[in-house]
Every structure is written in C-alpha cells, then in structure tokens.
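J.: below is the sequence, then the predicted model.
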Amino acid sequence: MEKLKIKIKRFNGKKTWYQTYVIPYEKGRTILWSLTTIRETLDSSLVYTSACQHGICGSCAIKVNGKSFLACQTPLDRVIDIFKTELLTYEPLTNFPVIRDLAVAWETKMEKMKKIRPWLIPSEKGTKERGFLQSQENFHKIASSTDCILCGICASECNQLRVNGGTFLDPFVWNRAYRYTVDTRDGSPEKHVEPAYKNGLWKCLHCMECVSNCPKKIDLTEEISALRKISMKMGETNNQGARHAFAFFNDVRKTGRLNEVMLPIKTDGMLHTAATKVPFALRMIKTGKINPLEIPRKVEGIEEVKNIYEYAEEEKKQ
C-alpha cells in the first residue's frame, strides 16, 4: 500500500461536512502522525488537539471508523488491520460538545466531576510530624485508578451517556469517585459516594465498552460495582438497583437459580410491576420464556453454592 485515504469530519462552528485527504503510507506511523501530516502538508485549517505525544496527557483521543483511540499511541497499521480497509474515517469523540473539527469541549464534563469532590478530604488521622502516610498495600488499592489520563475514550464509548448524557456521570468521573473513596488517607468517603449515588450510580449498563477501550486498562465497571457495594453499606438500599441486587443474591443462595417471576416484584414492588411490566410479562408467557406457575427448584449441588456464600461472608469479616 502506497497511499492512505483519510476522511475527516469537519465542523466550523456552523456546519458539518466530511473532507477526504490522501497521504503517503508509512509503516509504523501513528494516527497522530497522519493528522500532523495532513495539517502540515495539505490543510493548515484542520483542528485537533495533542500535547505530550506519549500517552500521558490524553488530549489526542479521536474516533476512527466508529471506535475511539488515543491517536499518539495507536499505530495506523493496527487500525488498518482491525477494519480491513485503506479508508479511515476520523471523527471527534462521541458524547462531547464539538468546538471545531476533532477538538471537543470538556467544560460540562468538569462540572460533573466537581459533584463527587475529586480531592482528598482531610481526616484526623494525620499529624503535623508524620503527615498522612500510606502503606504500599493501601497505595496499590488506588494505583490503577490513578493511571486515568482523562482522555475521554470511556465517555465516548459509553452507551448510557448516549441516552442520559445530562444526568449520568461519565465513566472517568466514577473512576475519580472510587479513587478518593477507597483512599485510606481520605476522612469522608461518604462525601464522594453520596453524590455518585444521587447521579446515576445504578444506571451503568455494564456493557464493558469503557473497559474494553480504555488505553490504561482501568477496570471501570469493577470500580462502579465497588461504589454500589459501598453505598449499600452506607444504608442506601431502598432503591431499584440495590433491591435488584439483593433479589439476585438471595435467589441464588436459596435455590441456585433466579425466580424470574418474582424478580421484578422484589425489585419494583407489586403496584409498579403491575402498572409497567404486565404487558411485557404476558408476551414472555406467550412465547414460553417464563412459566408463572413454575416454582424454581434447587439446583443439583446447592449445598456447594451455599458453601461459597459462607466462605465469601467469612472472608468479608476478615
């Protein structure tokens, strides 16, 4: 391959259009190199953002053929191999306001970030002489979380943000909430968890797109799960998400399987279920998906399942 064709989504503040450029193909080059080549040799009006060029600042993330990548760290050879094409389409990150071309605005995201208080809240454990020392073991609890470079890729790939962008917090905001909640030097973890709980903590779809595409391999869905558990320990159990989790937990412990007929009732209550779920339930009964008369029987080996629960509870105590 001697030439590479790149189609870029342009925006000048008023109108949007796609513009195609052809540049020489060079093996081993990155997405960012292609953008720099276009701007320096073909079109100086092209707008994109970049700074460190070493995967630290996170400013150069864009979408290529519908998927988000960190431009400075992603070889062109890799995306060509993924999509099996010599035509690459560059677009700005999804779920962000676009300033111009590939440059997006972060102001609304940072306003959301402020809600979870992304800073250490002093405790009374420290002293003037020793400060707030932290063991290596406790540091490792937050080591992965602190790798976040705010590139925005997780937000761009988030399916929940596409339908609840105004209320649902971005995945990197959940990351910050988790990072300060579990930090042993923080004196008020509830001040990070409470605003997270009030801003859609239980709405995450667990589609895993944020985890799959994170350039730093941060397990964001595991962090969200941890925040949910912490919120329940704080007493936030009278909500749809917590009731649903307890219904799963208790059903599996009792019989080893879910009681799908009772699950929505345990989650939403009898009246709400009757008002909103009956037509859907009738369709499931008609197609044979559920049998309202069937009482879930204990699975073979239920004692082993109970043993796992007991073991987990003992581990939690320790």
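T.: Received the coordinates, thanks. All of these numbers come straight from a predicted model, not from anything done at the bench. Numbers count the residues shown, from 1 in each chain.
J.: when you work out contacts or count neighbours from here on, use the C-alpha atoms and nothing else.
T.: Fine.
J.: quick one: the strands in the stretch 51-200 of the chain, in order.
T.: 61-64, 67-70, 87-91, 98-100, 103-104 (DSSP state E, counting those that start in this stretch).
J.: tell me which residues of stretch 256-273 are tucked away?
T.: The neighbour-count check on stretch 256-273 (16 or more other CA atoms under 10 Å) flags 256-261, 263-268, 273 as buried.
J.: and stretch 110-120, by the same measure?
T.: K112, M113, K115, I116, R117, P118, L120.
J.: coming back round to it: in helices only, show me the buried residues of stretch 256-273.
T.: Of these, the ones assigned to helices by DSSP state H are L263, P264, I265, K266, T267, D268, T273.
J.: can you give me the distance of the fourth one to S231?
T.: Using CA to CA, to the nearest Å, one gets 19 Å for the distance from K266 to S231.
J.: same deal with the last one?
T.: Applying CA to CA, one obtains 25 Å for the distance of T273 from S231.
J.: same question, the second one
T.: In this view, P264 and S231 are 22 Å apart by CA to CA.
J.: ok, the fifth one next?
T.: Between T267 and S231 the computed distance is 17 Å (CA to CA).
J.: what sits up against the helix or strand hosting K316?
T.: Using DSSP states H and E, the element containing K316 is helix 302-317. With contact meaning CA atoms under 8 Å, 6 or more residues apart in numbering, helix 302-317 is reached by R253, K254, T255, G256.
J.: same deal with stretch 212-231?
T.: 68-70, 144-145, 147-148, 153-154, 157, 171-172, 174-175, 178, 193-194, 197, 201-202, 204, 206, 208, 210-211, 237, 242.
J.: adding another structure so you can compare the two:
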Amino acid sequence: METITFNIKRFDGERTWNQEYRLPRETSTLLGCLTKIREEQDPTLNFTSNCRAAICGSCAVQVNGSAFLACETQLDALLDTYQTTTLYLEPLNHFPVVRDLVVDFAPVEKGMRKVDAWLCPSKERRDHLQSEADFHKIAKPADCILCGVCVSECRELAYDDGTYLPPAMMNKAYRFERDSRDGERGKRVLAALKNNLWKCIHCEQCSSKCPKKIPVADEVSYLRRRAIALGETKSEGARHAFSFYDDVRATGLLNETMLALRTEGLGKTVANRMPFAIRMVAAGKMNPLHAPKPVPGIESVRKLYEFSQKMEKEV
C-alpha cells in the first residue's frame, strides 16, 4: 500500500522544528489523517477541530503553502493536486502561533471591533423584517465561518505594517454595510477606509481560497465605491482609481506619465519617484511629453462606462 508522508511544522512555545509522520494512503480527509497521527503515533501533536462539517472553521491549516479547511479537504484531492506523496503542513499565515498547528485568533477579534461587526439596529425601525432582495445582499457574506483561510492567503498582509484590515473583516464590514436593518450605514465603510481599504492589491486569493466561496475581493471593491459615494475622494487610493477611470474614458489608454502625480501629488512624487522616472526616460521606457490620443473605437469604451454607471444605480 502506498505510504503518505506528513511533514509537520512543530512549535512548543520556544523551539520550532519539522517532524515527519507516515500513514498508509486511504480515503480520508486531512483532518482524519491528523487525528489518526495524534491517536496512534504522537499524542503531543496539537491542532484544533470541532464540528468536522465545515461549520466551525477551527481546523484550517496550510498544506504545501496554501490554506485549507482540514475537515472538508480530501487526502486524495491534495495528492492529485500536488502530484506528490509528501505533504508539508504548517499553521496559518499572519496569526501568532500558540503550539504546532494551533494559532491565536486575537487579530480577528481585534479586527471585528474595529468595524463594529454586529448589527446596530435603526432606532426608527420597530421590526426586523427584510425583503427577499435585501436578504440576498447579505446571505453570502453571512456564510463566513471565520476560519482564517482568507487571512492566511492575503498577499497584502505579507508586507503590511499591521494597519491593514484582514479580508475576513472586510467581509464583515460589507455584510453589515449592506444590511437593510442596520441604523449606522456608512460607519463600516469609514472604518475600513481608516484601516487602509485601498491597500488591497486584488490578488483574489481571499475569494478563490474561501471554503464558502465568498467573493471577498468584490466586496472590497464595493466598499471602495461606497467610500467614494460618501465623498471620500481625497485619499491616494481614490485618486489612483480616478486616474485610471478618467484616462481610460478619455482616450482608452492610461497616461502613465501623469499617474504618480495625480495619485501622490507633486511633492511626494518628486521625493519618491524622480530617480526612477529619470531612469525610465533615459532607457526610453517613458516619454514625459507623450499624451495618449483616443484609440479607435473609443465611443464603444464610453458606452461601457455609461452601462456600468446605470447598473451601479440599479444595484
């Protein structure tokens, strides 16, 4: 029978090391394999689990560098995906490690407090009835089980200084911003904006890896649009977005020469970008005097703008 090697990153509070365990290949979930290792080979191995039904979100771990919910992840699927009989297991990224595969979810709790991730009922309402359409606006984001997969996969958090709101909290901000029963609409948008809403690089890892298929990246885009609708247009992120928006509508092309100036302003651009810009000009990669002319078919591009604006109003 084929033997599967589990190389698990261990941590005892002071020391980190990797330890190998071997199991015969069988039809099982990743959580089933971890449980078997602990029960039959090493009772000191630490990991968390509870419901075994993809509801509690407590068993997420990294396998070969990607986050998975252990209770719903089939061993056969992992082996077929990675084409190997050796799996490397580690705790989730961007969380303090408590022991072995166990992480501290305190950053999630802190993020929930930042966005007031709970319903603040409107004082003018005497009931909590919702239309079917309003319910469907929050049905998918409400599926979040706070497993931490999106947080572990977030590429922005890998370089963040601790000020960026994790994807799970962006989802919470969106969920209550769109709840028709809430009496503080706009509050979560401003909270997300305060916590670097515009830093999201739209790598889509939060959406593609979410066990519940929540489109977190789309929710971030909505929060940005709401921030602009609320008049928050002076941030660098908003100015950067408007540069793309205005240039493409005007000519169908981005005016890269003016992008930094419009985003950061003259002073910051000169201080931070001038040496790079000079090298670009010297290498013939940028012409500071070039102004893009409208591309053929620009009217069709502008019609797409009109259509998207109409759809935005209807939503």
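T.: Yes, it's here. This is a predicted model, so every value here is computed, not measured.
J.: pull the distance from the helix holding K316 of structure 1 to the chain's centre.
T.: 30 Å (CA atoms, centre = their mean, to the nearest Å).
J.: what about that helix, how far off from structure 2?
T.: In the superposition with structure 2, the average deviation recorded for helix 302-317 of structure 1 is 2.5 Å (mean CA distance after the TM-score superposition for structure 1).
J.: and C206 of structure 2, what pairs with it in structure 1?
T.: Under the alignment by TM-score structural alignment, C206 of structure 2 pairs with C210 in structure 1.
J.: next one: I228 of structure 2
T.: Residue pairing (TM-score structural alignment): I228 of structure 2 is matched to M232 of structure 1.
J.: count the neighbours of V102 of structure 2 for me.
T.: A count of neighbours around V102 of structure 2, defined by other CA atoms under 10 Å, yields 24.
J.: same question for G66 of structure 1.
T.: 15.
J.: likewise for K9 of structure 1?
T.: Neighbour tally, K9 of structure 1, other CA under 10 Å: 17.
J.: leaving out sequence neighbours, find the closest residue to it.
T.: Closest residue to K9 of structure 1 in three dimensions, ignoring its sequence neighbours and counting by CA to CA, 6 or more residues apart in numbering: Y18, at 4.5 Å.
J.: so who does the one you found touch?
T.: Applying CA under 8 Å, 6+ apart, the residues near Y18 of structure 1 are K7, I8, K9, R10.
J.: tell me the SS of it?
T.: Secondary structure state of Y18 of structure 1, per DSSP: H, G, I helix; E, B strand; the rest coil, is strand.
J.: for it, give its distance to T273 of structure 1.
T.: 47 Å.
J.: and Y197 of structure 1, by the same measure?
T.: 23 Å.
J.: which bit of structure 1 covers stretch 136-146 of structure 2?
T.: Counting by TM-score structural alignment, stretch 136-146 of structure 2 falls onto residues 140-150 of structure 1.
J.: how about residues contacting the matching stretch?
T.: 56-59, 172, 175-176, 178-179, 182-183, 216, 218.
J.: format the contacts of helix 302-317 of structure 1 as CSV; extra columns: distance to S135 of structure 1.
T.: Output for these, formatted as CSV (distance: CA to CA, whole Å):
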residue, distance to S135 of structure 1
R253, 36
K254, 40
T255, 42
G256, 40
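J.: on that earlier part again, mind putting the strands of the stretch 51-200 of structure 1 into JSON lines with distance to I80 of structure 1?
T.: Below are the strands of the stretch 51-200 of structure 1 laid out as JSON lines (distance: least, CA to CA, whole Å):
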{"stretch": "strand 61-64", "distance to I80 of structure 1": "10"}
{"stretch": "strand 67-70", "distance to I80 of structure 1": "13"}
{"stretch": "strand 87-91", "distance to I80 of structure 1": "8"}
{"stretch": "strand 98-100", "distance to I80 of structure 1": "26"}
{"stretch": "strand 103-104", "distance to I80 of structure 1": "23"}
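J.: just say which of those is most tucked in.
T.: Each of the strands of the stretch 51-200 of structure 1 was scored by mean neighbour count; the highest is strand 61-64, a mean of 25, by mean count of other CA atoms under 10 Å.
J.: packing partners of that one?
T.: strand 67-70, strand 87-91 (3 or more CA pairs under 8 Å, 6 or more residues apart in numbering; DSSP states H and E).
J.: sorry, back to before: among the strands of the stretch 51-200 of structure 1, which is nearest K298 of structure 1?
T.: strand 67-70 (43.8 Å; CA to CA).
J.: ok, and what's touching that closest one?
T.: Under CA under 8 Å, 6+ apart, the answer for strand 67-70 of structure 1 is 55, 58, 60-63, 93, 151, 153, 156-157, 213, 215.
J.: quick one: that strand to structure 2 mean distance?
T.: Relative to structure 2, strand 67-70 of structure 1 is 0.7 Å off (mean CA distance after the TM-score superposition for structure 1).
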